[in-house]
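[1] The following comprises the amino acid sequence and a computationally predicted model.
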Amino acid sequence: MQNTKKILRIALPTPLNRLFEYVLPEAIDPRTLQQGLRVRVPFQSRTLIGWLIEITDHATIAVHKLKPILEVIDQTPLLPNDLYQLCLWAADYYHSPLGEVLTQALPEVLRKGKATQSKLLSPPLVEEGGGEKGRFNLNAMQLKAAQAILKAQSFRVFLLDGVTGSGKTAVYIHVIQQIIAEGKQALILVPEISLTPQIIERFQTHFQVPINMLHSGLPPRERFLAWQAARSGMARIVIGTRSAIFAPFNNLGLIVVDEEHDASFKQQDRFRYHARDLAIVRGKINQAPVILGSATPSLESLHNANRDRYTYLALPERAGLAVMPSYQVVDLRQGIPKEGLSQNLLLSMRTHLANQNQVMLFLNRRGFAPVLYCTSCGWIAECKHCDSRLVYHQKSACLQCHYCNNKRAIPTQCEKCHQETLLPLGLGTERLEKTLAKHFPDVPIIRVDRDNTKRRGATETLITAAHQCKTAILLGTQMLAKGHHFPNVTLVGIIDADSGLFSADFRATEQMGQLIVQVAGRAGREEKKGTVIIQTRYPEHILLQTLIQHGYTLFTKHLLTERAAATHPPFSFTALIRAEARTADIADAFLEAVKQLKMLDATQITLLGPVSALLAKRRGMYCQQLLVRANHRQTMQQFLKGIRKQIDDIARDHAIRWVIDVDPVAM
């Protein structure tokens, strides 16, 4: 007997990378359905919200075994077609379950059930505006860049390579003013939540149109209202972090990715997308230009510009009267300072502070000390759940793992020899703050790191304080180094520049160079000349010398030459098959079995590993990984799609969690 029931294929927010089949109840007219509607369905012992992907007459199993859906939630799809197409592309490219990707595109209040029509039509959290507040003068290089972008009028990727303080934001504003005048919307992506308030403040001085923030730090209702404002077209400018790439727009005319090199644009768990790369895909779908802006462009973007895939635009000089800072290198081998501050740096700090200027110190290590050490037997406090040491936090009186966030009280005696000879070793921002207070008791010290910015609004309060104090010491991690404008900072001290010089991760040197240039770029951003002091144990290192003496451009040319010789990205395409298990042996055996699935010629695909991740154990799970490398993106994707189902079958026999990480930024 022929089946007369309609079969619905539904994407669900589960780790299973497949569609699920359900029966359409007879009471629901199939003619009222369309792709992208949310539906409520039974799933095992739960009820889930899924997405209708396909309506068919044929089931892959016996129809009587299928359950009916419980409810069709929407009358029309919540996601506009361009965003729906982006999600389909992202799920396919990143090998993520479509249900999880589509759910990522919704604010939290819509992930759990039905939003009433009145709720969707309620006034969004924006104020009506009346157009732009007037244009400002660009210098010749800024104007040339802005005109090139505006001339495109459709999809094109522009790499805006501008030194720190060159006025990239002024170019963004000039271009957006024209986009707004044409009745379109603009999306600006920034890498850190802490950067959204300052860029919104800058934009509000030039626009009277509604501007919205969209990031994970917003309360659920505020995030929903911002999402709704973008969807309705009321928000003309949306500024957000990586998740804002999934904001719905009524008429998207421009995407800007500021600090495009930043690894924060890559999600590191579950759906591992890269917001910069999705911005390019979305620009193509919407036929909108995309600006990738940075003072330290990624090697991938530079390579694409070299091959004319992107249009390269340069701002080689600082705007106005500002000039680039000068560098001094302090050789720590001549005497490692106990408190982290060399005499050269201390003397310079006194001089700059005496001249009523500000000093910024960069130390990318929060806490008081990275190690608690027993001087009697050599015991070191380690995390029981991760392959890492516990960080000593004096202010909160605890030892803390910075990977799993596990905390414990500070012991009074060694856990191995039971002697009361424990000593915190090494330097963190908390300890350095205490040292600075001793050397500069009358100078305000403003510390910015994740430990003292957990409370909502704390970052903005600290940044405001930094702007209000004429003389101050600003101390922080990379949170402080990214994109901030402190006009009174004339001296920057980099406490330890060596972290990326000898890492096992091939990207570490690139990231080190980017961080040094970005931190140095906080000095002398207006009329006052800036100085940067770099403390290092390897002052003669060729890449460090190249960066300091010849700048970031030549530094990246050296790195690209090295990458080409080693066939590392961007001269190849990679993915990691990551496996997590209760023991390293289980994860290793699983990946060895996966390795045997290789179905393409050895000249097309290279499999390296399995090897332990750089952090071999995390949250009680051991992580092993298999590197997939190919000379062509399509070859790699074809290989991964060909083995994905078989990997699922192997995983069921190994009690394993696994994921594919396409274009990984961390090893």
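    The structure has been received and is ready for your questions.
[2] from here on, contacts and neighbour counts on C-alpha atoms
    OK.
[3] What count of nearby residues applies to residue 453?
    Applying other Cα atoms under 10 Å, we find 17 residues neighbouring residue 453.
[4] Could you do residue 180 as well?
    Using other Cα under 10 Å, the number of residues around residue 180 comes to 19.
[5] residue contacts, it?
    When contacts are counted by Cα atoms under 8 Å, 6 or more residues apart in numbering, residue 180 is found next to 131, 186, 236.
[6] Drop anything exposed from the residues you listed.
    Burial by neighbour count, 16 or more other Cα atoms under 10 Å: within the contacts of residue 180 this picks out 186, 236.
[7] Show me which of the contacts of residue 180 is closest to residue 592.
    Within the contacts of residue 180, the smallest distance to residue 592 is 46.9 Å, found for residue 186 (Cα to Cα).
[8] Below is an additional structure, to be compared with the one above:
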Amino acid sequence: MILLQIALPTPLYRCFDYLCPPKLPIPSVGSRVSVPFGRQTLVGVVIAHPSDSDVPKDKLKPINAVIDEIPIINDDSLALAFWLSSYYHYPLGETLAVMLPTHIIQGKAPPTTYALSANEPDQIPSKDRPKLTTKQTQALTLIKEQPFIRDDTLRNMGISTATINALLNKSLISKHPPIPKPPKVQGTPLNLNDEQAQALSAITHALDKGIYQGFLLNGITGSGKTEVYLHAIARALADGKQVLVLVPEIGLTPQTLARFRARFDAHIIALHSGLSDSERLSGWQACRTGDAQIVIATRSGIFYPFCQLGLIVVDEAHDSSFKQQDHLRYHACDVALYLGFCKKIPVVLGTATPSLEQYKLIADGKLTECKLTKRAGNADTAQFHLVDKRLGTVGHTDIHGVFHHGELAIETIKAIKATLEQGEQVMVFLNRRGFSPILLCGACGYQADCVRCSSHLTLHKSTLKQATHANASYLYNHLKCHHCGYQIKTPTQCPSCHSPNLIHLGQGTSQLYEQLHALFANPQNSDVVYPIHQIDRDTVQGKTAWDRLYDEINTARPMILIGTQMIAKGHHFENVTLVVVADADIGFLSPNFRSPEHTAQTIMQVSGRAGRAGRAGHVLIQTYNPQNPALTMLIKSGYEAFAKMLLNERCQLALPPYSHAVLIKADARHYDTAKNAIIHAKTHLNHFEHDFAILAPIDAPIVKKNNRFHVQMLILAKHRPTLHGILNIWWEQVLALPTSKGVRLMIDIDPMGW
């Protein structure tokens, strides 16, 4: 019997040897097989045909079945899986499980397309013509009318698998990959300015030469980065290549999809977490067969198998959403650059606010920078103005007659009113959803905390909405933990001292919505009632939510948009001329060392939404500390000068990108158990010769989450190869330590924070 090495979706850092019995065909590398594993039956991927095994042959089990006659995972995808598993120190079997659609992991077959074979019934002499049942005739007619029809489509039309197999056996139909029609450029491409033309020339040179080159398209907001993408994509499509475009959020997908469909007559598909398992499988198969010519996807799209990939574009490449925060903790930008290197294709990272790591890659000569310093159409950049909140803010009275202190200054309210009266739109940014982040008792100081986490409960309520029945009242007035989802109805009196004097501190998007509603959408206070849209995870839900929202905003009616970071990234709203950053101080006060960088990026990104269609744009940044040197440098000198200041600080402190970080996370039901696991892991690391800086044990930013306690260890190293060489041995040994039992241990390579 043939020996097989199989990767299984288990948390074990090893592959497993099985035998292929003579009655079964020998599966190729990259094929799926069904195997017994303990009391379970798992679907695994064959990764090798070894000549011998560490396990005695009489102890090896035979596989149950061969699922794929032809390998379903190509060599490129397998090579990528091996690299991901090695670099991120994650089990190979589970790495493949992350890369593949759920249906493929479960052993289901991908969609198959059928077309008429050369032996069409009409061309066969009547005496030799095979007899067909009514269903077979119906199926043959459907396939003739719709060439390259899929098997699931046929099944939905009542055609069974048995009928399809009968036609295959009679050689009347055959399996065919769909043949997409040649893509065409439609519409009139915009003329490029000199900077755009130079960037495009560099990208197309790499395309024509068929070489890898990483580009950082560093362009200010509104400078026409997307137009450069479109021209480069047109060149790649003309060469018969596929193109992958990565975006950080689902919210950007409809807008990007609409713009690409307006430019290209091609098969364009969108892949994101909002799709069903069947839709993901269809997209996966379309990439694999070459049917999909342009793929617009969120971070997991980097794992899809392309048969002719020619160009990768990562839009908003600075965004932290490209970093996966659980399971396989990869960064899509890093994976994109590695994939481009392997496939010898150019990779374009586009952003107005590059990360410090990307600036370091430019300095090291690993990325080629292409700068765009002018706004498209020579539009002026938005004008910044700091608003001192210490001078007072505007409050409002709700429908119950209760006065609430507001978040917006008098100067800000006047600017919003003037903008609306000019028929233009206003965007207000506050990166805090809910009504208020803190609920406490004014009598005894009781604070509403989560019973499962070491965090406060966020107050969610709306005085503008009323429940249709008593059992639904909590929907409009409740406390919720944003970490574990714990939720309770808002108490009417203090649970500790029974005082009715409950007060809320801080403001979220819901409270800001009510304040602006009272000022601009209440006929008693405003001569004109303006539409106000709240845009955050609580309000934008469902597959069509973004589409409806875009349609409403693009009517160009004067309105107010209130939102979290969902509105800060890459959106193109032509009639927005005023952007208000409601609170610029939060990010600069965070203990996270990356917080100033991320805060500056967000401020610059959201400010870029103003004045994108030739109109003058204005940005009001509210702060209690207008003398903050970091904020004033950002506003006066620009993001690049601010980033260089941060890079200098990071260099002096030997923090990333001037060192390589690894974060070890331990969580357990008891704090001491998690802490001991980290202490012993640190002790075991001292058995190796190294010059790492180690900080352990340290409490996680949220020590208790969902009834589990979290403790961490931070490792900083100067040399990446030395670090990974030790991790290859040390990490598996740590998992085997007695103190690691009953503890969930995770490793995060290049973490975003700690």
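    Great, that's in hand. Remember, it's a predicted structure, so these values are computed and weren't measured experimentally.
[9] Map the contacts of residue 180 of the first structure onto the second structure and name those still in contact.
    Among those, the ones still in contact in the second structure (both residues aligned by TM-score structural alignment, their matches' Cα atoms under 8 Å) are 186, 236.
[10] Going by distance to residue 629 of the first structure, which of the contacts of residue 180 of the first structure wins?
    Nearest to residue 629 of the first structure out of the contacts of residue 180 of the first structure is residue 186 (Cα to Cα; 35.9 Å).
[11] mind putting the contacts of residue 180 of the first structure in CSV, distance to residue 250 of the first structure included?
    Below are the contacts of residue 180 of the first structure laid out as CSV (distance: Cα to Cα, whole Å):
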residue, distance to residue 250 of the first structure
131, 18
186, 11
236, 9
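[12] Do a quick rundown of the helices in the stretch 501-650 of the first structure.
    Listed in chain order, the helices found in the stretch 501-650 of the first structure under DSSP state H, counting those that start in this stretch are 508-520, 542-550, 552-566, 584-595, 633-652.
[13] looking at these, which is buried most?
    Burial of the helices of the stretch 501-650 of the first structure is given as mean neighbour count (mean count of other Cα atoms under 10 Å); helix 508-520 ranks first at a mean of 21.
[14] helices or strands up against that one?
    In terms of contacts (3 or more Cα pairs under 8 Å, 6 or more residues apart in numbering; DSSP states H and E), helix 508-520 of the first structure is packed against helix 478-481, strand 489-494, helix 552-566.
[15] What range does it cover in the second structure?
    Per the alignment by TM-score structural alignment, helix 508-520 of the first structure matches residues 595-607 in the second structure.
[16] next one: stretch 157-168 of the first structure
    Aligned using TM-score structural alignment, stretch 157-168 of the first structure spans residues 214-225 in the second structure.
[17] go on, stretch 581-598 of the first structure?
    Mapping stretch 581-598 of the first structure onto the second structure (TM-score structural alignment) gives residues 668-685.
[18] Give me the residues contacting that stretch.
    Stretch 668-685 of the second structure is contacted by residues 664-667, 694, 696-697, 707-713, 730, 734, 739-740, 742-744 when judged by Cα under 8 Å, 6+ apart.
[19] what's the span of stretch 208-218 of the second structure, first residue to last?
    With Cα to Cα, to the nearest Å applied, stretch 208-218 of the second structure spans 22 Å between its terminal residues.
[20] And stretch 431-451 of the second structure, by the same measure?
    This stretch, stretch 431-451 of the second structure, spans 25 Å end to end (Cα to Cα).
[21] Counting neighbours, which bits of it end up buried?
    431-441, 447-451.
[22] what's the answer for stretch 326-337 of the first structure, then?
    For stretch 326-337 of the first structure, burial by neighbour count (16+ other Cα under 10 Å) applies to 326, 329, 330, 331, 332.
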